[in-house]
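Visitor: test case, fold it:
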Amino acid sequence: MKVSFLKNRVTRTWMMGLCLLAAPAAQASSVRVLDPRLPTVKPTSPELEPETPVQRLVVKFHEGTRVRVRGGVLQVLSGERNLDERGRMARHGLSELKLYVDLLSALRVIVDVPRMGPPGRLFRQDELTLAERKRLAEERSGKEMADLDLYFEVPLKPGTIAADVNGLVTRLNALESVEIAYAEAATEPAWFGLDASGQAGTMSVGYEGMQGYLDEAPGGIDARYAWTVPGGTGTGVKIVDVEGAWNGSHEDLPRFFHAGGVQYNDTGWRNHGTAVMGVMVGQNNGYGVTGISHGAQVGHEGIAGQSIASAITRAALAVGKGGVVLLQLQAKGPRSTLDCTCNTSQCDEVPLEYWRANFDAIAQATASGVHVVEAAGNGSVNLDSPAYRGAFDRSVRDSGAIMVAAGTADTHAPMCWTNHGSRVDVQAWGEKVVTLGYGDLSSAGENRSYTGNFSGTSSAAPIVVGAVANLQGIANATGKGPLEPRALRALLRATGTPQASNTKQIGPMPNLRQAIPQLLGQ
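Guide: Purely as a prediction, here's the structure:
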């Protein structure tokens, strides 16, 4: 798009906006008193190292500004702004004139971005759905939620690195009407790596006896005990995994109730997603593995054709109140590690909620009663580091997600590469997890492949999902209904098997035998 053409479109947008100012504003019947949304701290310098691969530029305008895409162009819909939005905009001291000037400046910056197309909505759901989800989350939680339609993305050309856009991000963040702008690093699975060199096989065998994470504490989470309690296999609970790909044809997986988004056509992604599914819902059929929550329904939401934040909101809508969304991804954050000595290829990888759009999507999901389980990542970092500007300080902001670190299978000490810190809630096995995919344990083709070495926070997080789904299933079976996400998180922390003594905080490992009586009030 040429600059002159963009300027002409911006001028038309400006004139349309001035006309809209004269239109009668939509009046809210009443202004609700809600706990204010926590402010966003803009970075004052580039967050990502120059060589970091980035896939999109994200820009969010301040609450109440009512910036929208119309006719392929960003516009200010002042005439549609209600009293609540006016109040939110006023907090930032923004006038209509200032907002229009800043929007024009932002579009001029975007002209210089190495992009694949014009700016568009970051979240793919229609505007009415997002607005209704926001209203219900605020009504249920008593807290202000972000207007997700104020997020926009600029898709970047393949091969773009942070050095190409860091200066542009700084210019966008200098605009008063912009709440936050950032370059989103490319995501990858939160796994440690496998050597797929297993034995070929011609018939399926049972591996449940090798799934030590099913055992009673302190070795495992005592899943087998939960299975003896009504609802304790995750009965009636819906789970959606958010990541890259899955093999729905694997012999040991149930039929997916939800298949959203677009998958990557990549064996590595597919093995990863299949391994995750096996931990949670491998079928109880006498062969292969048995999933912790084999009575639950499971689905997936692919990220190949949408942002992570968009995938989170779609997954949350699919599972509903009392359902579980699993986030199995990590991405490069600011450099904070001084001594990353193991798993060096993933140094400084951090949890998804570091980026504000992901955080807002998670916060809305948990406020709506959805349990979100988030891999802490394998970046060898202390999430309490000043490099993250309080992004993982629970007293500053708390998405409501259950953040999961990785411990050793035997002593539950932190794996050398696991992220850690006060924001981490619980841990689970970060090594030696027996599940589906890869084929290092046995394989007679991709549909009958098994591994004994799934690892990383990618192996730990689905174990925690299993505990969450089983507890929610028991609550459903006993008439308690959907549990509050933060209450269930607190229950896991209070009843889990303590981590081994270590300066790195990764939290306890879930212990269902201890958690169930407390859930039932016994």
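
Visitor: hey, let's count contacts and neighbours off CA atoms from now on
Guide: Will do.

Visitor: gap between the strand or helix carrying residue 486 and the chain center?
Guide: Assigned by DSSP states H and E, residue 486 falls within helix 485-495. What separates the centre of helix 485-495 from the centre of its chain is 19 Å, taken as C-alpha atoms, centre = their mean, to the nearest Å.

Visitor: list of residues touching it?
Guide: Defining contact as C-alpha atoms under 8 Å, 6 or more residues apart in numbering, one finds that helix 485-495 is touched by 366, 369-372, 400-402, 425-426, 468, 507-511, 514-515, 518-519.

Visitor: these in strands, which ones?
Guide: 371, 372, 402, 426 (DSSP state E).

Visitor: tell me who's in contact with the nearest residue to the third one once chain neighbours are set aside.
Guide: Leaving out its chain neighbours, the residue that sits closest to residue 402 by C-alpha to C-alpha, 6 or more residues apart in numbering is residue 373, at 4.7 Å. With C-alpha under 8 Å, 6+ apart as the criterion, the residues that contact residue 373 are 324, 325, 326, 327, 401, 402, 403, 404, 461, 464, 465.

Visitor: circling back to that earlier point, among the contacts of helix 485-495, the buried ones, what's the PyMOL command?
Guide: In PyMOL, this line selects whichever of those come out buried by 16 or more other C-alpha atoms under 10 Å:
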select buried, resi 366+369+370+371+372+400+401+402+425+426+468+507+508+509+510+511+514+515+519
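
Visitor: sequence B follows; please return its structure for comparison with A:
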Amino acid sequence: MAMISDRSPPAEPLPADYRRRVVVKFRPGVSLPYSAAAADTLAEQQDGREWSALAAAYPGVALVPYFSSLPEAAVRDLDQRAPGTGKAATGFASYYAIETPAGAEPQRVAETVAAWPDVETAYVEAGPVPPPVNASDDPRNASQGYLDPAPAGIDARWAWLQTDGSAIGFVDLERGWTLNHEDLAAAGISIISGVSTDYHGHGTAVLGEVAAVDNTIGGVGIAPAVTARVVSQWRPGGSYNTAEAILSAVGVMAAGDVLLLEAQTSYPTAAGYVPVEVEQAVFDAIQYATSQGVVVVEAGGNGSVDLDAFQTSGGKRILNRGSPDFRDSGAIMVGAASSAAPHTRLGFSNFGSRIDCFAWGQNIDTTGDGWTGTATNTYTTSFGGTSGASPIITGAALLMQSWSVARGAGRYSPADLRTLLSNPALNTASANPAADRVGVMPDLRALITKGKRSPWWWGYVFAWAWLILVGGLLITPGGVLCIKCGRGAPGYIGDPVIFVLGAVAIGLGVAGLVNAAKAPRGP
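Guide: The predicted structure follows:
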């Protein structure tokens, strides 16, 4: 549930014709057409057993492609595009949805289908739940404290002296936006796919944190020059499909672009909302995105859930980094903390070893009303939740990518950027890391300064090179401690000692040059 002024506002009603579906993934080797004809083919392959029995028990039940708005060829091509990671192909074309008739209980259908021998997994999709809300000439900019220097904020104001988010793509995934808001319209934000349906004020608030235009009204986004787009979980035809929205976005993104998942989900074993990747299809889609080089930032969710203790219906602790069941999607997962430093985890935020970073989860000044409004000139000072924290981390990721490109070093990989942003030695710790368990908040000044070469870099290079030269003189046959003194001269200490000194000098010089070469260049 979203948080506005630290409270949970009422949820918007779902469409009257919306029904939760059963997600089915068939085992490798099961060959079905990716169309409405799949049910007939399945019945033939099963000799009329399982599917026919299900259809008899639930008249009107249908088996349809899960990624229904994507062309079949595009779905089957996804596994071919994945680089060699040592992992088996995901098999997105093995995902189907069972649409149940009115009055049927989806959970009972899922339990029946999960027992079929040719089914790998079957579960009820959680469906729509509320999103996880909780510059000097821009009049509201002074109120955007999350832009301030660490430990208060991420120090975006200093980072703007280095970069502004240009040359990097950003996509926000959620359910609705007001793209013609007065502080967003000039950004030219377009929708990739899906339908902008509900929670428009929420999406508008998220976009304002990241991409509000640097002009003379409103505030300014963390990465105001970024190329921004959006993709909706509400798909054409009225279905709700987070995994499909992810794949649709990744298909038009470049490696190094940043995809923000402004969503959370429910799960039968959890008392509160949990990250969307607990659903297998969504996990597969996120992992595919990161395998393509797309940086994914995922809201940790507002469920007050200890993710280390979370268990799937099968008893697996998939979000516990210390468990053998842990599975890593590659996403940067975000928790929420207080706006005041030292930052303390807010009670609604999920927590655990899977959380990589935290940011402000309250008192965020941004565009829109943060919830359902559609006005083009409204603002809020009370946006929050992991919905408010995740755009701050996204903005930090965008500025780091933009800075890296500007200095000619290329884009960070998803794994490298996650390592940087979650590095406890460089970033801001929470008030009590052992108790809060929400990672760290990025400090852009520390990250960028650490990434620059020292102004004395060339001096170090010459020093290491001179050490190699001296070592070469020492180990050369007839080598000497100095140009004028040699064997028999006063102070001569012997060839073996000289040789060792020369070898050590060369080794130190080579090691120094290698380390100097690894140091990143400044912008």
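
Visitor: quick one: TM-score?
Guide: The TM-score (TM-score structural alignment, normalised by the length of the first structure) is 0.74; 419 aligned residues with a C-alpha RMSD of 2.7 Å.

Visitor: what two of the ones in strands among the contacts of helix 485-495 of the first structure are the furthest from one another?
Guide: Across these, no pair lies farther apart than 371 and 426, at 14.2 Å, counting by C-alpha to C-alpha.

Visitor: what's residue 311 of the first structure aligned with over in the second structure?
Guide: Residue 311 of the first structure maps onto residue 245 in the second structure when the alignment is built from TM-score structural alignment.

Visitor: before we move on, what about residue 259 of the first structure?
Guide: By TM-score structural alignment, residue 259 of the first structure lines up with residue 191.

Visitor: now render the ones in strands among the contacts of helix 485-495 of the first structure as JSON lines, adding distance to residue 170 of the first structure.
Guide: Below are these laid out as JSON lines (distance: C-alpha to C-alpha, whole Å):
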{"residue": "371", "distance to residue 170 of the first structure": "35"}
{"residue": "372", "distance to residue 170 of the first structure": "32"}
{"residue": "402", "distance to residue 170 of the first structure": "32"}
{"residue": "426", "distance to residue 170 of the first structure": "36"}
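
Visitor: now do the strands in the stretch 201-350 of the second structure.
Guide: 227-232, 258-261, 295-299, 332-337 (DSSP state E, counting those that start in this stretch).

Visitor: what span of the first structure is the second one aligned with?
Guide: Structural correspondence for strand 258-261 of the second structure: residues 324-327 of the first structure, per TM-score structural alignment.

Visitor: now the matching stretch on the second structure. Mean distance?
Guide: Mean deviation of stretch 324-327 of the first structure relative to the second structure after superposition (mean C-alpha distance after the TM-score superposition for the first structure): 0.8 Å.

Visitor: what's the distance between that stretch and the middle of its chain?
Guide: 7 Å.

Visitor: and the contacts of it?
Guide: 237-243, 312, 315-316, 319, 352, 370-375, 461-462, 465, 468-469.

Visitor: one more time with 6 Å, if that's ok
Guide: With contact meaning C-alpha atoms under 6 Å, 6 or more residues apart in numbering, stretch 324-327 of the first structure is reached by 239, 240, 241, 242, 370, 371, 372, 373, 374.

Visitor: now swap in stretch 305-323 of the second structure and tell me
Guide: Outside stretch 305-323 of the second structure, the residues touching it (C-alpha under 6 Å, 6+ apart) are 325, 326, 327, 350, 351, 352, 353, 354.

Visitor: now with 7 Å?
Guide: 269, 270, 272, 325, 326, 327, 350, 351, 352, 353, 354 (C-alpha atoms under 7 Å, 6 or more residues apart in numbering).

Visitor: ok, now stretch 432-443 of the second structure?
Guide: So stretch 432-443 of the second structure is contacted by 150, 154-155, 335, 344-345, 351-353, 355-359, 396, 421-422, 424, 426-430 (C-alpha under 7 Å, 6+ apart).

Visitor: make a PyMOL selection of the buried ones in the residues you listed.
Guide: Selection of the buried residues among those in PyMOL, burial being defined by 16+ other C-alpha under 10 Å:
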select buried, resi 150+154+155+335+344+345+351+352+355+356+357+358+359+396+421+422+424+426+427+428+429+430
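
Visitor: aligned partner of residue 75 of the second structure in the first structure?
Guide: In the first structure, residue 75 of the second structure lands on residue 130 (TM-score structural alignment).

Visitor: looks to me like that match is in a helix.
Guide: Yes. Counting by DSSP: H, G, I helix; E, B strand; the rest coil, one finds residue 130 of the first structure located in a helix.

Visitor: with adjacent residues omitted, what lies nearest to it?
Guide: Closest residue to residue 130 of the first structure apart from its sequence neighbours, by C-alpha to C-alpha, 6+ apart: residue 148 at 6.9 Å.

Visitor: and the helices in the second structure, which stretches?
Guide: With DSSP state H as the criterion, the second structure has helices at 38-45, 50-57, 72-81, 106-114, 156-159, 200-211, 242-250, 280-291, 385-406, 414-421, 433-436, 444-451, 457-475, 495-518.

Visitor: dump these to TSV, plus distance to residue 142 of the second structure.
Guide: Formatted as TSV, the helices of the second structure follow (distance: least, C-alpha to C-alpha, whole Å):
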stretch	distance to residue 142 of the second structure
helix 38-45	58
helix 50-57	61
helix 72-81	45
helix 106-114	50
helix 156-159	11
helix 200-211	14
helix 242-250	34
helix 280-291	35
helix 385-406	16
helix 414-421	25
helix 433-436	28
helix 444-451	19
helix 457-475	37
helix 495-518	38
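
Visitor: which residue is the nearest non-sequential neighbour of the residue mapped onto residue 220 of the first structure from the second structure?
Guide: With TM-score structural alignment defining the correspondence, residue 220 of the first structure maps onto residue 153 in the second structure. Closest residue to residue 153 of the second structure apart from its sequence neighbours, by C-alpha to C-alpha, 6+ apart: residue 146 at 4.2 Å.

Visitor: follow-up on the earlier one: wait, which of the helices of the second structure is closest to residue 228 of the second structure?
Guide: Residue 228 of the second structure sits nearest to helix 200-211 of all the helices of the second structure, at 7.2 Å, using C-alpha to C-alpha.

Visitor: which one of the helices of the second structure lies nearest to residue 373 of the second structure?
Guide: helix 200-211 (4.6 Å).

Visitor: in the first structure, what range does the closest one match?
Guide: Taking TM-score structural alignment, helix 200-211 of the second structure hits residues 270-281 over in the first structure.
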